[in-house]
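Visitor: Structure of the sequence below:
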Amino acid sequence: MASLKELLAQRAALDEQISSTKDRERADAIAKVKSLMDDYGLTVADLNSRTPKVAKTSKVAAKYRNQATGETWSGRGLQPKWLKAALGAGATLDQFHV
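Guide: Presented below is the predicted three-dimensional model:
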């Protein structure tokens, strides 16, 4: 079994190997990126440009309308308060169907 001193020395050697390997691989990656940029005529500004993403939102047609106030509900999600109140008072959902 190795002593504490030997294990600490091994760890120091491994830390040095990790550091040198990390630096070497980083330099290789930078060289590869520069080469690709040269091949395709790219600049740093090209890398920083972002195209805005358009949010995909689709409107859903209203299926239910409160004739008294003009409020609508698509039938998705929770029922609005005006519809809950009307249903609680004895109205049916079909009475509000558009």
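Visitor: alpha carbons only for contacts and neighbour counts from here, please
Guide: Fine.
Visitor: any idea how far S20 is from K32?
Guide: 18 Å (CA to CA, to the nearest Å).
Visitor: Please disregard the earlier target; I meant G70.
Guide: Distance of G70 to K32, computed by CA to CA: 62 Å.
Visitor: The structure of the following sequence is requested for comparison with the preceding one:
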Amino acid sequence: MTAANSYKELLAQREVLEAKIAEARKAESASAIRTARQLVADFGLTFEDVFSGRRKESKAKGVAVAPKYRDPATGATWTGRGKAPKWIEDQDRSKYLIA
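Guide: Okay, the predicted model is just below:
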């Protein structure tokens, strides 16, 4: 057997193997689809139940909020949302308001 024959034989084997792989995938996919459809029917699931993320995301996510307070010493700003930064804690916030 020469290298060329070996190469051609390997290509032929690959074609046979790829055909077997495609056939097995098709059969297993059909089985998986049947199982999924049965589970959806059994539990009354909707498209959203099956394909949405685990947590619902807020529609407001990613919306930038303009800063409401500025530290005159450092220029740091704060929107007034969430935990207050150290520079404004226990202070009269009116003197830090951005006009």
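Visitor: And the TM-score between them?
Guide: TM-score of the superposed chains, computed with TM-score structural alignment, normalised by the length of structure 1, equals 0.51; 68 aligned residues with a CA RMSD of 3.2 Å.
Visitor: picking that back up, between G70 and K32 of structure 1, which one's more packed in?
Guide: K32 (12 against 8; other CA atoms under 10 Å).
Visitor: Translate that one into the numbering of structure 2.
Guide: Counting by TM-score structural alignment, K32 of structure 1 lines up with T35 in structure 2.
Visitor: which residues of structure 1 fall in strands?
Guide: All strands of structure 1, identified by DSSP state E, fall at 64-65, 72-73.
Visitor: give the contact list for K22 of structure 1.
Guide: With contacts taken as CA atoms under 8 Å, 6 or more residues apart in numbering, K22 of structure 1 has no neighbouring residues.
Visitor: What residue in structure 2 is paired with it?
Guide: With TM-score structural alignment as the criterion, K22 of structure 1 matches R25.
Visitor: Same check on L4 of structure 1?
Guide: Match for L4 of structure 1 (TM-score structural alignment): Y7.
Visitor: burial of that match, as a residue count?
Guide: 11.
Visitor: gap between it and E15 of structure 2?
Guide: For Y7 of structure 2 relative to E15 of structure 2 (CA to CA), the value is 12 Å.
Visitor: same thing with Y96 of structure 2?
Guide: As judged by CA to CA, Y96 of structure 2 and E15 of structure 2 stand 74 Å apart.
Visitor: Output the strands of structure 1 in JSON lines, with distance to A85 of structure 1 appended to each entry.
Guide: Below are the strands of structure 1 laid out as JSON lines (distance: least, CA to CA, whole Å):
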{"stretch": "strand 64-65", "distance to A85 of structure 1": "14"}
{"stretch": "strand 72-73", "distance to A85 of structure 1": "14"}
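Visitor: most tightly surrounded among these?
Guide: Sort the strands of structure 1 by mean neighbour count, taking mean count of other CA atoms under 10 Å, and strand 72-73 sits at the top with a mean of 20.
Visitor: Show me what that strand is packed against.
Guide: Here strand 72-73 of structure 1 touches strand 64-65, going by 3 or more CA pairs under 8 Å, 6 or more residues apart in numbering; DSSP states H and E.
Visitor: again, 10 Å this time
Guide: Helices and strands touching strand 72-73 of structure 1, by 3 or more CA pairs under 10 Å, 6 or more residues apart in numbering; DSSP states H and E, are strand 64-65, helix 81-88.
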